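Q: Predicted model, plus sequence, below.
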Amino acid sequence: MANPIPRSLTSRERAFLDALVEPEFPGAVELRRQAAAVEVSGGCACGCASVDFVLPAVRPGMRIITEAIHRDGTGEVILFTRHAHTGQEVLAGIECFWYEGDSMTQLPPPSEFEIRAYDPDRRGVRD
């Protein structure tokens, strides 16, 4: 559910977003530029730490850009994009998955995760 007024990222969200756009991947330079100015439009109704970003009009579907796998294997965070009607790829949000215990209500420090460009053949596999 979107908040009526966009907000700035919290310091934890900013730290995690900066870490998620750090790996090299196609389009990284443009998405890093977008990350510097992104605003949060809302979050997940379940209360987890996932956030959606303010977007222009977009097409259906999404693409995972980077993934962060918790070092103990209990959770994962992904950065995803959507395609605007203009064809431009835009940052869409950060999605959190926690496999054990309660959901992640705040993002832990990025240092607790292995962060890399997304590879569908290795999704969720720690190095």
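A: On my side now, so go ahead.
Q: CA atoms for contacts and neighbours, from now on please.
A: Noted.
Q: Report the distance from the longest helix belonging to the chain to the chain centre.
A: Counting residues, the longest helix found in the chain (DSSP state H) is helix 11-20. Its chain's C-alpha centre and that of helix 11-20 lie 9 Å apart, by C-alpha atoms, centre = their mean, to the nearest Å.
Q: Only the buried residues of it, if you could.
A: 13, 15, 16, 17, 19, 20 (16 or more other C-alpha atoms under 10 Å).
Q: Likewise for stretch 54-73?
A: 54, 55, 58, 62, 64, 65, 66, 67, 68, 69, 70.
Q: Put this next to the previous one:
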Amino acid sequence: MPVEITPRPMSSGERDVVELILANEFPGAVELRAQVDFVQVVAKWGIDSASVDLLVLEGAPRSPGVTGVIPVDATVMDEAASLFGEILLWAVDGYLSAIEYAWYGDEPPSTLPDIAMITIDARS
């Protein structure tokens, strides 16, 4: 259940993850990259959750036809090079809407991983 927070800019870690995913080419990527400076974090997916809801402020370009998970696989590997989770970047009606950190294990992470732990593979 989302926990509303006072809207704030993305943290440097959140921004790094979003920019890493959006550095890939796919239909609508240019407009989504242009939204990054207009994004605010408006809710967390739990008190200690690393997953957050995003709101794109007025003035950012809409990315036509982009809804759902951005078509980039962002897998997270732990220090032992074992698969730890994945990052899903979501959009609704052409606007960035959430960063989801899906993890594989018992304890949910409270922060996003360092981008050095993320392997990117653009879907075709």
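A: It's in. This one's a predicted model, so the numbers in the text were calculated from it and none came from an experiment.
Q: And the TM-score between these chains?
A: Once superposed, chain against chain, the TM-score is 0.78 (TM-score structural alignment, normalised by the length of the second structure); 109 aligned residues with a C-alpha RMSD of 1.9 Å.
Q: coming back round to it: mean shift of the longest helix of the first structure relative to the second structure?
A: Here the mean offset of helix 11-20 of the first structure against the second structure after fitting is 1.0 Å, by mean C-alpha distance after the TM-score superposition for the first structure.
Q: for that helix, packing partners?
A: If contacts are counted by 3 or more C-alpha pairs under 8 Å, 6 or more residues apart in numbering; DSSP states H and E, helix 11-20 of the first structure sits against helix 28-35, strand 63-70, strand 75-83, strand 113-117.
Q: Specify the stretch among the ones you listed that is closest to residue 47 of the first structure.
A: Evaluated over those, closeness to residue 47 of the first structure peaks at strand 75-83, with 15.0 Å, by C-alpha to C-alpha.
Q: returning to that earlier point: strand 75-83 and the longest helix of the first structure, what's the angle between them?
A: Orientation check (axes from the mean of the first three to the mean of the last three C-alpha atoms, to 10 degrees): helix 11-20 of the first structure against strand 75-83 gives 70 degrees.
Q: Helix 11-20 of the first structure maps to which residues in the second structure?
A: Per TM-score structural alignment, the counterpart of helix 11-20 of the first structure in the second structure is residues 12-21.
Q: which residues touch that stretch?
A: 33, 36, 72, 74, 89, 99, 112, 113, 114, 115, 120 (C-alpha atoms under 8 Å, 6 or more residues apart in numbering).
Q: Stretch 63-74 of the first structure too?
A: By C-alpha under 8 Å, 6+ apart, stretch 63-74 of the first structure touches 20-21, 23, 25, 75-82, 98-100, 112-118, 123-126.
Q: Just the buried subset of those residues, please.
A: Neighbour counting over the contacts of stretch 63-74 of the first structure (16+ other C-alpha under 10 Å) leaves 20-21, 23, 75-82, 98, 113-118, 124 as the buried ones.
Q: Could you give the number of residues near residue 116 of the second structure?
A: The tally of other residues near residue 116 of the second structure (other C-alpha atoms under 10 Å) stands at 9.
Q: Using the three-state scheme, assign it.
A: Following DSSP: H, G, I helix; E, B strand; the rest coil, residue 116 of the second structure is assigned to helix.
Q: separation between the residue mapped onto it from the first structure and residue 19 of the first structure?
A: Here residue 116 of the second structure is matched to residue 111 in the first structure, going by TM-score structural alignment. Applying C-alpha to C-alpha, to the nearest Å, one obtains 9 Å for the distance of residue 111 of the first structure from residue 19 of the first structure.
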